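Peer 1: sharing a sequence plus its predicted fold:
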Amino acid sequence: MGNYCRKLVEFCSGKAVSELCHNIEGNINDGSFSRLTYDMMLAWERPSYYDEEDTTENVAKEKEERKITLNTTQEQDDIPLFYSDIMPLLVNNEPNVGEDAFVWLGSLVPLVADVANGRFTFESLTAPTGNRLHFPAYDMFLKEMDKCIRHLQKHATPNGVELAEDEYILHVDGTASTQRVVRHIGSTSWPGRLTLTNYSLYFEASGVIRYEDALKIDLSKNIEQSVEPAATGPWGAQLYDKAIIYDSTDLSETVVLEFPELTSSTRRDHWLALVREIMFLHQFLSKYQIKCPIQTWELHARTILGIVRLQAAREMLRISPPVPTKFLIFSLYDEIPKGDYVLEELADSLKKGNNGQSCSASSILRSMNISKTVDSCIITDEASQADGSVNVVDDSPLLEAAIKQSREEEKEILIAKATTEELKDEGVIDSVLVITELLKPLKHVVPWFQEIFTWERPIITLAVLAASLMIIYMEWVGKTFAAFLIWAIIKMLDARKKKIREKCYEIVISRSSMASDQSTMESIVSAQHGLYTIHDMMQIANIAMLKIWSILISKADKVLVRFFSAVIMILVKIDSNI
């Protein structure tokens, strides 16, 4: 019964959404779109009468959970206290929706979410509200998206540049109403305006009256190019980690752009994610040979909407901005494990075609007045189909399975890294470094034995072999052991004479090997299970070796006297037996 009701909800919602998409901007402004689509999510999540009991239980559970502090991530721990007091303004006592309903709506109309990264978007949006989406927050999110799109349409074209017909401005920084952007060329710095489109990055240096002609960085070319975080400072000193550096085979020198701000590097991280997203978009089109103009523009439209969602989320959550990659398709799957499999399924599902969609990302942009002449023919071809759609949003089982697997492995990595960090705090890494330092003298002994066993030095090997045979044949094992003990005592007395115990007051360890935390998922996950046991074993081994070391350098006088007495008794006993 429940499955039949849900199918009916899906059918009716598809018909309704196809009508809403024709005037989506006006419907967002008057609140009808957000109210109707939110009710669709509620109906899809609880399609039958019998689900009302579950709803009552969920509401009671929510009230109970509000009394308990939510488990937060490290990023949420850094949120100021007053930020948590703002979020209840976006929460009400009405029924709320969960992740599956949110992603389902994204598969129906790719405005509020994209099926490729909808689950990650939902996590970021609902992290402060217990992973449940309430209507005030949903309505504000849609209205912020509409504001962002209208704001982008007001930006002026960069000086000396003529944008392509399907090229749109996605983000601008460095203007009078925003913070500065500085380009570093050698020892000189040039403030200016930075503009990002779905094809290129433009920097206009500030002039006396107006901006100079823009420097164009083409992100769509199929060449070797990279953009990385960088640090800048006076006289080449890397003091401020707030810049990005772009490098490609087309440029004679790298382009360094700094985003100054007082505290964090949030602006830099935001721009870095946006630039990479455009680069990865064109690399995706080139790698999977997507030549169809409709499919190409559809991917551009989905990328544009992803950036708009990110801008809207940043406006909603200004004090603690969300992680940019959670809203960007290609940057996200370049970062998380098994992301390449998801992109393969995305390309396959895009090429197969799916005419069951009620609206597309490109038709949404058209209805929100982001369209030009070259796109009108594409959209016209698109609109000539039954429901005005092409294969634009992917709901194939293979794509969903790939997303689910990638997400689960990302969670495993996060858990493993959290465990590893916890163990670091408990001193496991320090124990590893201590035992490594204590065993350093053996580094010279082990190669010597290897040379003997592998006959790299035949003379020494023969001498050791002959001495061993003679000791065994002449039954000199006891005498050899006694000689070894005497040699050890001589070394200890020599160490005491040279006052080595004063020189070895502390063991100095190096943390340079811990500078890089880069590791594969398999090594992290497998390591976390054995770290606790290894920690205990290393502590015991360290204590034992430290005691032996203190005896050898005569640091503990009482223990040294006992050791000498024991050695003398052993020697006397061996002598009496002989």
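Peer 2: Yep, that arrived. Residues are numbered from 1 along each chain as shown.
Peer 1: from here on, contacts and neighbour counts on C-alpha atoms
Peer 2: OK.
Peer 1: could you say what helices and strands the helix or strand harbouring Leu560 packs with?
Peer 2: Here Leu560 sits within helix 557-577, counting by DSSP states H and E. The elements that helix 557-577 packs onto, with contact taken as 3 or more CA pairs under 8 Å, 6 or more residues apart in numbering; DSSP states H and E, are helix 477-497.
Peer 1: and the helix it packs on with helix 557-577, angle?
Peer 2: Interaxial angle of helix 477-497 relative to helix 557-577 (axes from the mean of the first three to the mean of the last three CA atoms, to 10 degrees): 150 degrees.
Peer 1: by contact count, what packs against helix 477-497?
Peer 2: For helix 477-497, the packing partners by 3+ CA pairs under 8 Å, 6+ apart are helix 521-552, helix 557-577.
Peer 1: buried residues in that helix?
Peer 2: Within helix 477-497, the residues that qualify as buried are Gly478, Ala482, Leu485, Ile486, Ile489, Met492, Ala495, Arg496, counting by 16 or more other CA atoms under 10 Å.
Peer 1: the structure to be compared is supplied as follows:
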Amino acid sequence: MASAVNNKSKNILDIVRDGSIRWLNKSHNSFHDEFEEMKRCPSAADKNWICELSSVANAILLSDDRRLLNVSADKLRDSFEAVASDVTKAPSRYARNFLEYSCFRALAATTQVSGYMEDKRFRRLTFDMMLAWEVADAASQPSIHIDEDATVGIEAFSRIAPAVPIIADVIIRNYIFEFLTSSTRGRLPFCTFDKYLIGLERAIKKLKSNSESSLLLSQRSGRGERIIELDGTVTTQPVLQHIGISTWPGRLTLTDHALYFEALRVVSYDKPTVYELADDLKQVVKAELTGPWGSRLFDKAVLYKSNALSEPVIIELPELKGHARRDYWLAIVREVLYAHKFIRKYHITGAERDEVLLKALFGILRIQALSNMNSIVPLCYEACLMYNACDQLPGGDRILETIATMLTSKEKEAERNNSKHSDGMHSVSATTLASSLGFVFGTNANMPKQSLINVGELTVGEMTPLEKAVEDSRSTYKMVADAQATVDGAKVEGLDTNLAVLKELLVPLINLGNHLLALLYWEEPAKSLAFCIIFAFIIYCGWLAYVFAFLLIFFATSMMLTQYLSGGKAVNNLKVIVPPPMNKMEQLLAVQNAISQAEELVKEGNVALFKLHGLLLSIFPQASNRFACALVALALFFTVIPFRYVVLFTFLEEFTKFSPMRRAETERWMRRLKEWWISIPAAPVVIERAQEDKKKK
């Protein structure tokens, strides 16, 4: 099997080297010539012309048929009809699905050739497949010439690009396309796509060079680690490690299992310190502020802490302006960490584990390539990394569950054990692509090729469960983004303005509270008496649950009626009259007054707790005895009297204590209770200052 694959790869490589396929370039556009010839005389172009396909699709297909797949169009069509379902072969979908099938087969064969990313003919082939996908059906002939200025849309990119996992994947394909087309009005030209793939090839070379030249992993090769990123080797871009108040410059290295820091000495580096990402150590990786003498001034650092460390470690990545360098490292370190959390959560092992790590690696290679693109929008690293994106997207956990199911299902196992991996109905996977890129990850380097995962994320003519999960998540994300936009619009600046807005929003609750207080203090005795009788009757009959249910139904009905009566019209904006603006000094004084009031409340709370502490520990026997007797009487009351009557008695006691008949007696009892509380001394307390223990080196 392996020899057959090798022979096929050699044949493909020979065909490509012979230059049998002439792709587009500035001096000669062979695809355009062939397309024009087919338009003029389809029957003369080739006897294998497929009538269901457009001229563009036929040009791509026949070109592949003659030079890449080494299979006639008739045999290719017979093969498709043998493996495709009836739904996939439906007339309305036949052309596009057959073209996808042919493209997947051609890309799977082409990516077996080592160094294919370097060849412009491969990059042109992939782009031309997108062009053909947009006008696959014979009824949708293009109205313009297919030339060097032709562009493709997001749907074509989303179907063809993820067929080569290094270019894109199902989860982040939309973001990559949007970033690449930020300055071209949502259409992707070949020059931009070509530059992106050239950047990917450079990132791959850098990755292989770092792994081959480093001696860092010589003692840890049993885990099959590979170096992903390296920083701190250039004096103009140092990396600083902060532990306590000590700071050391050094070299920072990220692998697919851990983060390493090598402190710089005079002419060499210290033994590397390892910060594990693969083990379950409750790691936390987040952005951090740094500054001289422990101050928090510069937002350019990454904090790492775990159960294996006695104190957090801060890695600072200084730069003249901004914090893009820190953001990049934060994102890629989290990507490796999230990948291993995913592996542990779903107990993924073997080839499936390598697939998970390769997906993280490919994402990091993509952002390295995209970072070199000239774009009018900044690159969001988290949105371009698969596991980071799943951590942020609503429903991202369901996306990860779907990926785990696809990796470990029995159906996937059956597909993997099937010798007919090249049926073309599926795109290739990350592990099948890794060896042709010149590196193999994990401990399965010597594993036979047929034991690797050979099925990718796309299926011809179908929407896979992963695509459905991603689509649902993105639909939800749009609603969340719209809601967040309204939240951002509701935020205002200034303490006085925010207080005015808060007061306006609380007006309904304030009015309700004022009405209840008016009833409680019997300002209108008739209303208070009626409320007291009605509510006491409800408590006596045990209807409190029904009252709460009625209130919930009332609120729901009010919402529906409001929506119906508004007729879909926009809700009137809340108008807030703000006081005159306060200057900075007035705002500081207002904050100081608020802090002083909060401090007084905390003091009063502490005094109350000290007194309760003294009562419970009988530090003051006379007061404690009275308190204990009151607790015993209350306990007997709760024991003897049914709970319904306890609630009724409590309500009547609290609601009628300010009635005209009981007001004088209530005031007298409250005065006695206050005097008793004041007479209780606070428990003694000793305040000691903790001595600062700072680590000094």
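Peer 2: Nice, thanks for sending it over. If you're wondering where the values come from, they're calculated on a predicted model, not measured in any experiment.
Peer 1: coming back round to it: just the helices and strands packed on helix 477-497 of the first structure: most buried one?
Peer 2: helix 521-552 (a mean of 15; mean count of other CA atoms under 10 Å).
Peer 1: enumerate every residue touching the equivalent of Ile370 of the first structure over in the second structure.
Peer 2: If you follow Ile370 of the first structure across to the second structure using TM-score structural alignment, you land on Phe439. Counting by CA atoms under 8 Å, 6 or more residues apart in numbering, Phe439 of the second structure makes contact with Lys208.
Peer 1: how far away from the center of its chain is stretch 370-390 of the first structure?
Peer 2: 36 Å (CA atoms, centre = their mean, to the nearest Å).
Peer 1: mind listing what's buried in that stretch?
Peer 2: Neighbour-count burial for stretch 370-390 of the first structure [16+ other CA under 10 Å]: Ile370, Ser371, Asp375, Ile378, Ile379, Glu382, Asp387, Gly388, Ser389, Val390.
Peer 1: among those, which lie within helices?
Peer 2: Asp375, Ile378, Ile379, Glu382 (DSSP state H).
Peer 1: pretty sure the second one contacts Thr296?
Peer 2: Going back to what we said before, that points to Ile378 of the first structure. No: judged on CA atoms under 8 Å, Ile378 of the first structure makes no contact with Thr296 at a distance of 10.3 Å.
Peer 1: which residues of the stretch 201-350 of the first structure fall in strands?
Peer 2: Secondary structure of the stretch 201-350 of the first structure by DSSP state E, counting those that start in this stretch: the strands cover 215-218, 225-232, 240-248, 255-258.
Peer 1: can you check which part of the second structure the last one sits on?
Peer 2: Per TM-score structural alignment, the counterpart of strand 255-258 of the first structure in the second structure is residues 313-316.
Peer 1: contact partners of the matching stretch?
Peer 2: Contacts of stretch 313-316 of the second structure (CA under 8 Å, 6+ apart): 239-243, 288, 290, 300-305, 326.
Peer 1: so which of those residues wins on neighbours?
Peer 2: Greatest neighbour count in those, by other CA atoms under 10 Å, goes to Ala301: 26 neighbours.
Peer 1: what's that residue aligned with over in the first structure?
Peer 2: Match for Ala301 of the second structure (TM-score structural alignment): Ala243.
Peer 1: go on, Asp354 of the second structure?
Peer 2: Checking TM-score structural alignment: Asp354 of the second structure goes with Trp297.
Peer 1: sounds good, over and out.
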